[in-house]
Every structure is written in structure tokens, then in C-alpha cells.
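Colleague: One predicted model, sequence on top.
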Amino acid sequence: WKHLAHAEQYIIYPRNIGPNLAIDETSLSCGELYTFVTNRDAHGGKGALLAAIRGTKAETVIAVLEKIPLNKRKSVREITLDLSSSMMFIARRSFPKATVTNDRFHVHKLFYDAIDELRISLRWMARDIENEEIARCRKAGEPYVPFRYANGDTRKQMLARAKYILTKHTSK
């Protein structure tokens, strides 16, 4: 590369454009954020980098990507990105014909978080049920014997240990 005047702000390789792109932001050092656009078909090898842009501000990234001729940008069929609304805006404006796909990692994370939230709410419900049973037994003067599943766990124990079990495939 010849020391270009804009190299501190961005580098761009229009020849690396392909039908399947990915866009993401990362912090390289000292909190400096960069936006990277890559050609997924290069699998991280030679020709993978389409653009590296300092910052994540949508207007800045779009302005750099618009330096690529529109007919090339229209050839992009799919662009994969995280769930960031800013990245979605960049993708839609810069690659008007592309289908936007959310990456699997972020979709899985949303799913696992939702399952864990449900597990925690059920755990609180199990605690409330146990407290009611303890109060009822005290009132009746009976010893409290908690409900146990076949493996010996109480409701609370099962839900406390079930965090990773709930997301495993049934074959495992």
C-alpha cells in the first residue's frame, strides 16, 4: 500500500467485494472502535477485507462504502451482521439489494438469555411454593418434607442446576 492520506481513517479494497459480506465492529486498542466489512467467501484469507473504517458512526461508514461504485454494491446478495440497528442501517443504505442476515451467535445468545430468564422465574416460583408448604406444615405441626424428583433433586435444586441442560440437544 502506498501511504495514502486517508489511511488513518479507512482503507478500502473494492476489488474484494463479493456476493456475501459480513460487517462488524471491534476495538483494536485503547478503546478505538473500527468497522470491518469482509468478503465471507474468502473465509478470512487473501481478499477477505473489503473495508476497515475508523469508528462506528453510520454516516461515516456509509460515506466510505459509497466510494465503491453503486453497480458493485448492488451485486451483494447477502450481508451478515450482529443485531445492531446502526449496522443494519449501514447495510441497507450501502448495499441496497442485499438481504440482511443476523449472525447465528447473536440469535443464539438471545435464545439462551430468554430460556435462562424463564428458568430463573420458575426458580422463584418454586421457592414461593416451598415457602408456602413450609408455612402450611408449621401451622399443622407436621415436619416439612420437600417434593423430590426421581434423581433426588428438589424443585429449586433442579432449576438451579438446569441452566445448561435446558439448551442441550435431547440426544446429549
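Modeller: Noted; the coordinates are in hand. Quick caveat, the model's predicted, so the values are computed rather than measured.
Colleague: contacts and neighbour counts: CA atoms only from here.
Modeller: OK.
Colleague: Name the residues of stretch 145-162 that come out as buried.
Modeller: Thr154, Arg155, Lys156, Met158, Leu159 (16 or more other Cα atoms under 10 Å).
Colleague: any idea which helix or strand carries the fourth one?
Modeller: Here Met158, judged by DSSP states H and E, is contained in helix 155-161.
Colleague: Tell me which other helices or strands the lengthiest helix in the chain touches.
Modeller: Longest helix of the chain, by residue count under DSSP state H: helix 104-140. With contacts defined as 3 or more Cα pairs under 8 Å, 6 or more residues apart in numbering; DSSP states H and E, the packing partners of helix 104-140 are helix 155-161.
Colleague: what distance separates the helix it packs on from the centre of its chain?
Modeller: 28 Å (Cα atoms, centre = their mean, to the nearest Å).
Colleague: tell me which strands and helices it is in contact with?
Modeller: Using 3+ Cα pairs under 8 Å, 6+ apart: helix 155-161 touches helix 104-140.
Colleague: For Phe147, give me its contacts.
Modeller: Thr154, Arg155 (Cα atoms under 8 Å, 6 or more residues apart in numbering).
Colleague: just Gly55 next, same as before
Modeller: Glu32, Leu33, Tyr34, Thr35, Val61.
Colleague: Would you mind confirming that the fourth one is in contact with Leu28?
Modeller: This means Thr35. No - contact criterion Cα atoms under 8 Å: Thr35 and Leu28 do not qualify, at 10.3 Å.
Colleague: Which of the two has more residues huddled nearby?
Modeller: Thr35 (21 against 9; other Cα atoms under 10 Å).
Colleague: residue nearest the centroid of this structure?
Modeller: His106 (1.9 Å; Cα atoms, centre = their mean).
Colleague: That one and Gly31, how far apart?
Modeller: For His106, the distance to Gly31 equals 22 Å [Cα to Cα, to the nearest Å].
Colleague: just Thr38 next, same as before
Modeller: 21 Å.
Colleague: again, but for Asn102
Modeller: 25 Å.
Colleague: of the two, who's got more company?
Modeller: With neighbours defined as other Cα under 10 Å, Asn102 and Gly31 compare such that Asn102 has more, 16 against 8.
Colleague: Can you tell me how far that one is from Asp24?
Modeller: 11 Å.
Colleague: so what sits against both of these two?
Modeller: Leu81, Asp82.
Colleague: Quick check: the spatially closest residue to the residue nearest to the centre of the chain that is not a sequence neighbour vs Gly31, distance?
Modeller: Spatial nearest neighbour of His106, excluding adjacent residues (Cα to Cα, 6 or more residues apart in numbering): Asp82 at 6.2 Å. Note on Asp82: its distance to Gly31, by Cα to Cα, is 19 Å.
Colleague: what about Val61, neighbour count?
Modeller: Neighbours of Val61 using other Cα under 10 Å come to 24.
Colleague: was I right about it contacting Ala91?
Modeller: No - assessed by Cα under 8 Å, Val61 is found out of contact with Ala91, at 9.8 Å.
Colleague: What ranges does the chain have for its helices?
Modeller: Going by DSSP H, the chain shows helices at 58-65, 70-73, 85-94, 104-140, 155-161.
Colleague: Structure two is appended below for comparative analysis:
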Amino acid sequence: MQPLLTELLNLEGMEVETYSNCGDHLTLVIEAKTTCSTCPRCGEESHSVHQNHWHLSRDLKISDKDVFLKYNRRQFKCKTCGKPFSESLAFIGDRKHYTDRFAELVVKDLIHGDIHNVAKKHNITDDLVGSMLEYLSKKKWKFDPSRIKRLGIDEIALKKGQKDFVVVLVDLDRNELVGVVESRTHKAIQKELESWGDQVLKQIQEVSIDLSGNYRGLIHKLMPDAEIVADRFHVSKLINDALNNARIAEKKRLQDMADEVEKKRLNDILSKSKYVLLKSPDKLNEKQEEKLILIKENFPVLGKMYEQKEAFRDIFDNYFDWTEGAFALMNWMQDAEETYKDSIGTIYRWFTEITAYFETRTTSGAVEGINNRLKLIKRLGYGFRNFDNFCLRCLICWQLDIS
């Protein structure tokens, strides 16, 4: 039976000596096959066992039963330097009551769950799950900021309608989350970025940002060689929001109409018109195309703004040269001066960063998927008592080197 259990256990260098079946769990007594260990001080091998120290630790299930390993972490006496030392065991960390592979299983479950339910699934405590997460983050962290060449900086609200904002940092070439900052202040973001080191920051070539937080000064200070690119999708949102606000204003204006029949007719046309106005024409079905025609016929300002919105999108789709794209955008701004007045003011202030897109084509498009993942983690965040734990929980989805 012991050879079979040794094969099932599959821990290199370890053998099952005996076992006990305790109903709901198995206890396996295991020992190392080797009779020596290497001194961590001088590198010499020692065959002299000084003391035996038996421990009990949790491991992966066998036949749907919880498994506990009783193992001997022997203490050797080095004859060269005369110092005692405990042997290093590949399958478990020092002073840990769980094997590395069991911790990996638990943390992988944590990627799609919350601490409390993951703990319940594995018959362990919430605190032990947190301990495993912290342990593996130190042991198997693969984050290497020296690889970052294009960085995305974005703000997200973790709770809809609330000012619970965090700043996310994304490696745009690998679509990986590389940092989460609790505050939107320059001080907090600077602290996170500076932790990567000056050499890393100076090699970053492009930084994509939205238009809500003015991080230009901070980027110029910390990443002097980086080109700042305003994220195209945030720029488009600026135009879409202006068009939608105009649509809402038209609906409010209709409330003052005296002719009830005409009011109802126009209200019916504007009903459920948001998608029709904001989406590109190739995504509209036949019924929506008909509604768009009615909107243009009955609301000329909205019709004009719709055409200008589409022209704006075409500029960013079709121009790949900075000079040509910049002139096309300036012509558009002149044409839309009355209809998109506030938006044009913002475009003027961000003109250099917005037009940088024409040649770099850099966007934070990947950030959207990451942001949705973070919001899900927040909703599943039961069991995380502070921001550091939440941040760690987010980063394991991309930066933990486990199979």
C-alpha cells in the first residue's frame, strides 16, 4: 500500500512510510529518501543528523479525502562550519502548515471567488487563505517592471455612482495589470511608480491616459522620455456624452410643447434613441436605421451632431499620419464649433496628446477588460479587510506564476 500511496502523493524525494485512515481525512507519514543535506552557510553536504522535528501539514486531497502529511524536517550538523541547520524541503516553505501545491490550489480558486467561500470549500480558515495568498505572492511573484515600454493609466469607480475611485496601471503590450493605487492624488501615484525604480521609468516610451485626471505634469517629471497619448476611447466618449446630453435636452424641451399630439409623436421618435445615436451605423438593424432617419428629419441639430460624431470617428479610424490627422481634426473642430463647444474646449487643451494617437495608435482598450475584472473582484471582496489585500487579490490574476 505504501508504494501506491507514494505514487499517488507524487512528492519528489519523499516516500510514504505509513498512513492512517481517519474517516474524513488521511494522515500520511512521509520521510525523505536522501540521507544528507547541504549546509546553507558553507555549501558542504552533511550526513550528520542532529535532531528530528516532526510537523503536520495540509496537502492535496486523495480520493476526495483531505490529506495531512506528517513529515520530519531534519536538523543536520555541519562538520565544516560546526553549525546546525534545518534541511530545505522543496514541497513546503519554512514554518508552513500547508504544502506549496495546496496553497496554489487555494489561491487559484481565489481568482474566481471570495476568501470566505474558498476557505469553506477547503475546510480551512479565512485567515489561512489570506496567509497562503501573501506567502505565494512573495514566493512566485513574476512581476518585472523592466519589461514595461507602454503604460496605461486609468481611473475606475469600484462602485457605480459612488466616488470609490482607484487608479490602475497596465502594461499595454502584455495587457497585464501591474499596479493599483488607492488614491488619485499625484503623491500616491508617484509613490507607486517610483517603487519601480528610475531606470524602469526612464525606459517607458508611451503613456496612455484618460482626460479625467491631469497626470501630464507627473508623467513629464517621472518619465521624461515618454510620449503621452490621450486614450482614443475616452476622447470618443467626450463626443458621445455631448451628443447624448443634447438628446436629453431635446426630450426635456418637448415637455413644454402645447400640442399634445405633436409632443407624443416626437417623444416616440426619441424614445430608445440613445443606442441609435451613439453606435456606428454598421451596428444598427433595419428598425434602428429607420428611427435614425426620423431623428434626422425631425431634430436637425441632433442629426447634424450625429453626422459630426461619425466624422470624428472616421478621422481616428483613417488617419495614420500626424500632420494629416491633426489638420483633419482642426477642420472638424471648426465645423463643430457651435454644436460641440464644450468638447472642443477640452480637445484644444489636450490637442498634443490627442493627435499623438495618429502615429502611435496607442490606446488603453485593454484596460476596459481589466477594469471589469477588478469590479468583479470588488464585488467578491468579502474577506478582504484592507486595500493592500484587495490590491494583492487583483494582481494575482496577472502576476502570480502558478500553473
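Modeller: Structure's in. What do you need? Small disclaimer: the values here were computed from a predicted structure and weren't measured.
Colleague: TM-score for these two?
Modeller: Once superposed, chain against chain, the TM-score is 0.60 (TM-score structural alignment, normalised by the length of structure 1); 141 aligned residues with a Cα RMSD of 3.5 Å.
Colleague: what residues are up against Leu128 of structure 2?
Modeller: Counted by Cα under 8 Å, 6+ apart, Leu128 of structure 2 has contacts Ala119.
Colleague: does it belong to a helix or a strand, and which?
Modeller: helix 126-139.
Colleague: Map Arg93 of structure 1 across to structure 2 for me.
Modeller: Under the alignment (TM-score structural alignment), Arg93 of structure 1 maps onto Lys221 of structure 2.
Colleague: for structure 1, what's the longest strand?
Modeller: strand 20-29 (DSSP state E).
Colleague: Report the separation between Trp332 of structure 2 and Glu7 of structure 2.
Modeller: For Trp332 of structure 2, the distance to Glu7 of structure 2 - Cα to Cα - is 71 Å.
Colleague: and what of Tyr306 of structure 2?
Modeller: The value you get for Tyr306 of structure 2 to Glu7 of structure 2, if Cα to Cα is used, is 68 Å.
Colleague: Compare neighbour counts for these two and give me the winner.
Modeller: Between Tyr306 of structure 2 and Glu7, Tyr306 has the larger neighbour count (other Cα under 10 Å), namely 24 against 14.
Colleague: what secondary structure does the more buried one sit in?
Modeller: Judged by DSSP: H, G, I helix; E, B strand; the rest coil, the three-state class of Tyr306 of structure 2 is helix.
Colleague: wait, what's in contact with it?
Modeller: Contacts of Tyr306 of structure 2 by Cα under 8 Å, 6+ apart are Leu243, Leu277, Leu278.
Colleague: need the strands for the stretch 51-200 of structure 2, in chain order.
Modeller: Assigned strands in the stretch 51-200 of structure 2, in chain order: 54-62, 65-72, 75-77, 84-86, 150-157, 165-171, 176-181 (criterion: DSSP state E, counting those that start in this stretch).
Colleague: Buried residues, the helix or strand containing Asp314 of structure 2. List them.
Modeller: Taking DSSP H and E as the criterion, Asp314 of structure 2 maps to helix 300-318. Going by neighbour count (16+ other Cα under 10 Å), the buried part of helix 300-318 of structure 2 is Val301, Leu302, Gly303, Met305, Tyr306, Gln308, Lys309, Glu310, Phe312, Arg313, Ile315, Phe316.
Colleague: and stretch 354-372 of structure 2, how far apart are its ends?
Modeller: Stretch 354-372 of structure 2: ends 25 Å apart by Cα to Cα.
Colleague: distance of the nearest residue in space to Ala42 of structure 1 that is not next to it in sequence from Lys109 of structure 1?
Modeller: Nearest residue to Ala42 of structure 1, sequence neighbours excluded (Cα to Cα, 6+ apart): Ala48, at 4.9 Å. Noted for Ala48 of structure 1: a distance of 26 Å to Lys109 of structure 1, by Cα to Cα.
Colleague: Neighbour count: the two, which is higher?
Modeller: Ala48 (20 against 11).
Colleague: so what's the residue mapped onto Leu81 of structure 1 from structure 2 up against?
Modeller: Under the alignment (TM-score structural alignment), Leu81 of structure 1 pairs with Ile209 of structure 2. Going by Cα under 8 Å, 6+ apart, Ile209 of structure 2 touches Gly152, Ile153, Asp154, Tyr215, Ile228, Val229, Ala230, Asp231, Ser364.
Colleague: repeat that for 10 Å
Modeller: 151-155, 169, 215-216, 219, 228-232, 234, 353, 363-364 (Cα atoms under 10 Å, 6 or more residues apart in numbering).
Colleague: same deal with Asn21 of structure 2?
Modeller: Contacts of Asn21 of structure 2 (Cα under 10 Å, 6+ apart): Thr27, Leu28, Lys65, Val67.
Colleague: in the strand or helix carrying Gln334 of structure 2, what counts as buried?
Modeller: If you go by DSSP H and E, Gln334 of structure 2 is part of helix 322-335. Buried residues in helix 322-335 of structure 2, counted by 16+ other Cα under 10 Å: Gly325, Ala326, Ala328, Leu329, Trp332, Met333.
Colleague: now swap in stretch 62-75 of structure 1 and tell me
Modeller: Quick answer for stretch 62-75 of structure 1 (16+ other Cα under 10 Å): Ile62, Val64, Leu65, Ile68, Arg73, Ser75.
Colleague: what residue of structure 2 takes the place of the first one?
Modeller: Which is Ile62 of structure 1. Checking TM-score structural alignment: Ile62 of structure 1 goes with Gln190.
Colleague: now its match: how far from Trp196 of structure 2?
Modeller: In terms of Cα to Cα, Gln190 of structure 2 sits 10 Å off from Trp196 of structure 2.
Colleague: do Asn267 of structure 2 as well
Modeller: 55 Å.
Colleague: got it, and Ser86 of structure 2?
Modeller: 35 Å.
Colleague: do the same with Glu307 of structure 2
Modeller: Glu307 of structure 2 is 45 Å from Trp196 of structure 2, by Cα to Cα.
Colleague: Against Ser121 of structure 1, how distant is Arg161 of structure 1?
Modeller: From Arg161 of structure 1 to Ser121 of structure 1 the distance is 14 Å (Cα to Cα).
Colleague: what's the answer for Ala135 of structure 1, then?
Modeller: From Ala135 of structure 1 to Ser121 of structure 1 the distance is 21 Å (Cα to Cα).
Colleague: conserved subset of the contacts of Gly55 of structure 1 in structure 2?
Modeller: Retained in structure 2: Leu33, Tyr34, Thr35, Val61, out of those (criterion both residues aligned by TM-score structural alignment, their matches' Cα atoms under 8 Å).
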